[in-house]
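Chemist: The following comprises the amino acid sequence and a computationally predicted model.
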Amino acid sequence: MFQLLWILLIGCVLGLLARLLLRGPQAIPWWLTIVLGALGAWLGNAVSGWLGVRHTSGIDWIRHILQLAFAVALVAAVAPAWSKSRPNR
């Protein structure tokens, strides 16, 4: 149960940071922001594991940067597609 809460919390933080780092408005709902942030965290963990930098003796800066980079890339890719698929209401 707590793992699901952590996934949602990290997804929310990464998704919001990704939206803040991107220029212009991202017309995606909050739930999609959380999902993309969580997916970015998962991809960042996977890539950092493949690179061998997932677990270090200190703060895992490379892992966190990868997580944020994937979240930014996902929000940047999905936001235009989402706004094109949804007509203005």
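Modeler: Here it is on my side, so go on.
Chemist: use CA for all of it now, contacts and neighbours both
Modeler: Noted.
Chemist: Run a quick check on Ile34 versus Gly11, I expect a contact.
Modeler: Yes: in this structure, Ile34 is within contact of Gly11 by CA atoms under 8 Å, at 4.6 Å.
Chemist: More neighbours: which of those two?
Modeler: Legend: neighbour count by other CA atoms under 10 Å for Ile34 and Gly11, higher for Gly11 (26 against 22).
Chemist: who touches the more buried one in this structure?
Modeler: Neighbouring residues of Gly11 by CA atoms under 8 Å, 6 or more residues apart in numbering: Thr33, Ile34, Val35, Leu36, Gly37, Ala38, Leu39, Gly40, Ala41.
Chemist: and here's the other structure:
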Amino acid sequence: MGFIWMIIVGLVAGLLARAIKPGNDAMGWIMTIVLGIVGAMVGGFIANLIGINADGGFIGLVFSVIGAIILLFLYEMIVSKRGV
């Protein structure tokens, strides 16, 4: 059940990040889920750096979305440099 929960939270975090950050980020459902899952890892790392326990709940979701937004900005920078 943990794997399915991770996919669901990843999807929600990815969708929220894409809704909050302006711009046209053309990616499908799978990439949105991956964005949310990797964003959760980035957000958890940031929360750990500043001393906040973000292992779950609302705070975990907030830091997951923050991490996903950071990844979206990085993705946009990489894609724009390639000229795609």
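Modeler: Perfect, thanks for sending it. Everything numeric in this text was worked out from a predicted model, so none of it was measured.
Chemist: Would you give the TM-score for this superposition?
Modeler: After superposition, the two chains reach a TM-score of 0.74 (TM-score structural alignment, normalised by the length of structure 2), with 83 aligned residues with a CA RMSD of 2.8 Å.
Chemist: returning to that earlier point: who wins on neighbours among the contacts of Gly11 of structure 1?
Modeler: Most crowded among those, counting by other CA under 10 Å, is Gly37 at 32 neighbours.
Chemist: now the helices: where do they sit in structure 1?
Modeler: In structure 1, the helices defined using DSSP state H lie at 2-21, 30-51, 61-85.
Chemist: how about the first one: buried residues?
Modeler: Counting neighbours by 16 or more other CA atoms under 10 Å, one finds that the buried residues in helix 2-21 of structure 1 are Ile7, Leu8, Ile10, Gly11, Cys12, Val13, Leu14, Gly15, Leu16, Leu17, Ala18, Arg19.
Chemist: Closest one to Trp82 of structure 1 out of the residues you listed, please.
Modeler: When the buried residues of helix 2-21 of structure 1 are ranked by distance to Trp82 of structure 1 (CA to CA), Arg19 comes first, at 14.2 Å.
Chemist: And that closest one, how far from Asn45 of structure 1?
Modeler: Note on Arg19 of structure 1: its distance to Asn45 of structure 1, by CA to CA, to the nearest Å, is 20 Å.
Chemist: Could you single out the nearest of the buried residues of helix 2-21 of structure 1 to Trp61 of structure 1?
Modeler: Leu14 (14.2 Å).
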